[in-house]
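> Here is my input, please return the structure:
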Amino acid sequence: MALLDRVHDSGRLVTHIRNQASLLEAVLEKLRSEKDPEQLAQAKQRVGEPEVDNAKLKSELDELSDRLDEADKELNELREGLVESQRHLKEQKADRRKADDELLKLMRENESLKAELPGKSIVDYKQSIAFGWGLRRMGQVSYEYGYRVVLARFQPRYPRLGDR
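I've put the predicted structure just below:
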């Protein structure tokens, strides 16, 4: 903003000096018509000084205008970069929300699987061949054990039963 103010002020100063130079040139023309060499030399010198100052200020104005153009270009590039960064940030936020939703979904699914797993594993084990064989073996052992227990109880009461 300060650069813009300097360019504007320099432009006004150049215009002011140009107006002064025009006035001095008018005075110079008047003196030429009067033909006084000493006053004419002084007037030429007075006209030349603002022209030199005007040229310096004009070159400074051109330089400041170039710097202003460069600053505008840089500002536009930065704005484009900002827009791109904001777009990228929005995409990342959307991706993060999707990832959070997916994580929450997976966590819920994991919890439900943890709840189902013990019951399912028991059902699966009961349907397995090893469980069936284990039951048969246990049944046979139970049968044999039960037979021996009954036999052990009956033998003292009925000693003759065991002879046959």
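> From now on I want contacts and neighbour counts done on CA atoms only, so please keep to that.
Noted.
> number of nearby residues for Arg157?
Other residues within reach of Arg157, judged by other CA atoms under 10 Å, total 9.
> I misspoke; the intended subject was Lys58.
A count of neighbours around Lys58, defined by other CA under 10 Å, yields 17.
> Spell out which helix or strand contains it, please.
With elements taken from DSSP states H and E, the one containing Lys58 is helix 37-126.
> helices and strands around that helix, which ones?
Using 3 or more CA pairs under 8 Å, 6 or more residues apart in numbering; DSSP states H and E as the contact definition, the elements that helix 37-126 packs against are helix 2-34.
> and the helix it packs on, which residues are buried?
Burial within helix 2-34, assessed by neighbour count using 16 or more other CA atoms under 10 Å, is assigned to 7, 10-11, 13-14, 17-18, 21, 24-25, 27-28, 31.
> hang on, the earlier thing: tilt between the helix holding Lys58 and helix 2-34?
An angle of 160 degrees separates the directions of helix 37-126 and helix 2-34 when computed by axes from the mean of the first three to the mean of the last three CA atoms, to 10 degrees.
> next one: the next helix or strand after helix 37-126 to chain centre, how far?
Past helix 37-126, heading to the C-terminal end, the next element that is a helix or strand (DSSP H and E) is helix 129-157. On the basis of CA atoms, centre = their mean, to the nearest Å, helix 129-157 is displaced by 74 Å from the centre of the chain it belongs to.
> Following up with a second sequence; could you model it the same way so I can compare the two?
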Amino acid sequence: MTRLKCIDGEDPMVPRWLTISGSSPLWTKGSLSEEYLLGALHPTLVKQVYECSSEELMNRAGKSVVWGLHFVSALIDRVHDAGRLVWNQHEKILALHAANKELKASIGQELAAVAERRVKEMEVEFERMRAELESHRSQRRELEQEVGLLRSSLDGARNDRARLEDDIHSLTEAIAFLEAKLKVEGQKAMGTYKASRGFEFGLEKMGRVSYEFRYRVVLERLWGMHSDIMIELDPFIECFEDANIEMDLDQPFDDDT
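Take a look at the predicted model:
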């Protein structure tokens, strides 16, 4: 996770802020200021929750959390640096006030006026930096809230994955049970069908059809070699006078008739 792969593309998971340093004011100017201030690091995360698999979603959310924590840490360091700078400026202002008093007492009004002008400039700079510090703190709170939401989403995705794995395990067991039951029932049904009269009658009918086919093949070959041969009676032609004669399926063959 700490060695994220850098690739080109429009994917929101691509690390586009590799040039950030402690002195880079990307939140105030530059092409990345709008993305940074609007929190555009994860614009399609909600869409991916409904389109990606749980494993891919957790991987992407994990990477997003890592990058979010990285930028939160960088912003916290920046805020701490700004706080120390503000404190230093405040000490300088106090020192200038003391120096101003000394100058008024020793040098005169002209140098005192210069010192007062410098003190005012320092006070303006101090107010500006304090406003910037408050802005950074506000951004840090927003980033911390976003990281909390991402962690909640990641936990939810993990819970969904665990629930899906349980469902898959249950379905696998049900399929295995049904396959075993189908195998047993299929063998029973096959044995019952083979023992039935319809199966035996079907085999007999298939035998007669196969015999008739071979008979007609041999007959065609015979006519091909001897076209003048006449066949007096086709044994497989249905006789209409025998159509109304009742006969059992198990009628035995009688050679005496």
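> Pipe the buried residues of helix 2-34 of the first structure into CSV and attach distance to Phe131 of the first structure per row.
Formatted as CSV, the buried residues of helix 2-34 of the first structure follow (distance: CA to CA, whole Å):
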residue, distance to Phe131 of the first structure
Val7, 95
Ser10, 100
Gly11, 101
Leu13, 105
Val14, 105
Ile17, 110
Arg18, 111
Ala21, 116
Leu24, 120
Glu25, 121
Val27, 125
Leu28, 125
Leu31, 130
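> Return the closest of those residues with respect to Asp101 of the first structure.
Looking at those and their distance to Asp101 of the first structure, the nearest is Val7, at 55.1 Å (CA to CA).
> which residues sit in contact with the aligned residue in the second structure for that closest one?
Matched to the second structure by TM-score structural alignment, Val7 of the first structure sits across from Val79. Residues near Val79 of the second structure by CA atoms under 8 Å, 6 or more residues apart in numbering: 133, 136-137.
> so stretch 160-175 of the second structure corresponds to what in the first structure?
Per the alignment by TM-score structural alignment, stretch 160-175 of the second structure matches residues 88-103 in the first structure.
> Superpose on the second structure and give me the mean offset of that stretch.
Between stretch 88-103 of the first structure and its aligned stretch in the second structure, the superposed structures give an average distance of 1.0 Å (mean CA distance after the TM-score superposition for the first structure).
> Which residues are in contact with the corresponding residue of the second structure for Leu64 of the first structure?
Aligning on TM-score structural alignment places Leu64 of the first structure opposite His136 in the second structure. Residues in contact with His136 of the second structure (CA under 8 Å, 6+ apart) are 75, 79.
> again, 10 Å this time
Under the criterion of CA atoms under 10 Å, 6 or more residues apart in numbering, the neighbours of His136 of the second structure are 27, 75-76, 78-80, 82, 130, 142.
> cool, and Lys194 of the second structure?
By CA under 10 Å, 6+ apart, the residues touching Lys194 of the second structure are 188, 200.
> how does it look with 7 Å?
Residues in contact with Lys194 of the second structure (CA atoms under 7 Å, 6 or more residues apart in numbering): none are found.
> do the same with Val72 of the second structure
Going by CA under 7 Å, 6+ apart, Val72 of the second structure touches 140, 143.
> That one: what secondary structure?
Using DSSP: H, G, I helix; E, B strand; the rest coil, the three-state assignment for Val72 of the second structure comes out as helix.
> Distance check, it against Val147 of the second structure.
According to CA to CA, to the nearest Å, Val72 of the second structure stands 9 Å off from Val147 of the second structure.
> which residue ends up closest to the midpoint of the first structure in space?
For the first structure, the residue sitting closest to the mean C-alpha position, by CA atoms, centre = their mean, is Leu89 at 3.2 Å.
> Could you tell me how far that one is located from Ser121 of the first structure?
Note on Leu89 of the first structure: its distance to Ser121 of the first structure, by CA to CA, is 46 Å.
> what do you get for Leu28 of the first structure?
As for Leu28 of the first structure, its distance to Ser121 of the first structure is 114 Å (criterion: CA to CA).
> now Leu24 of the first structure
Leu24 of the first structure is 109 Å from Ser121 of the first structure, where distance means CA to CA.
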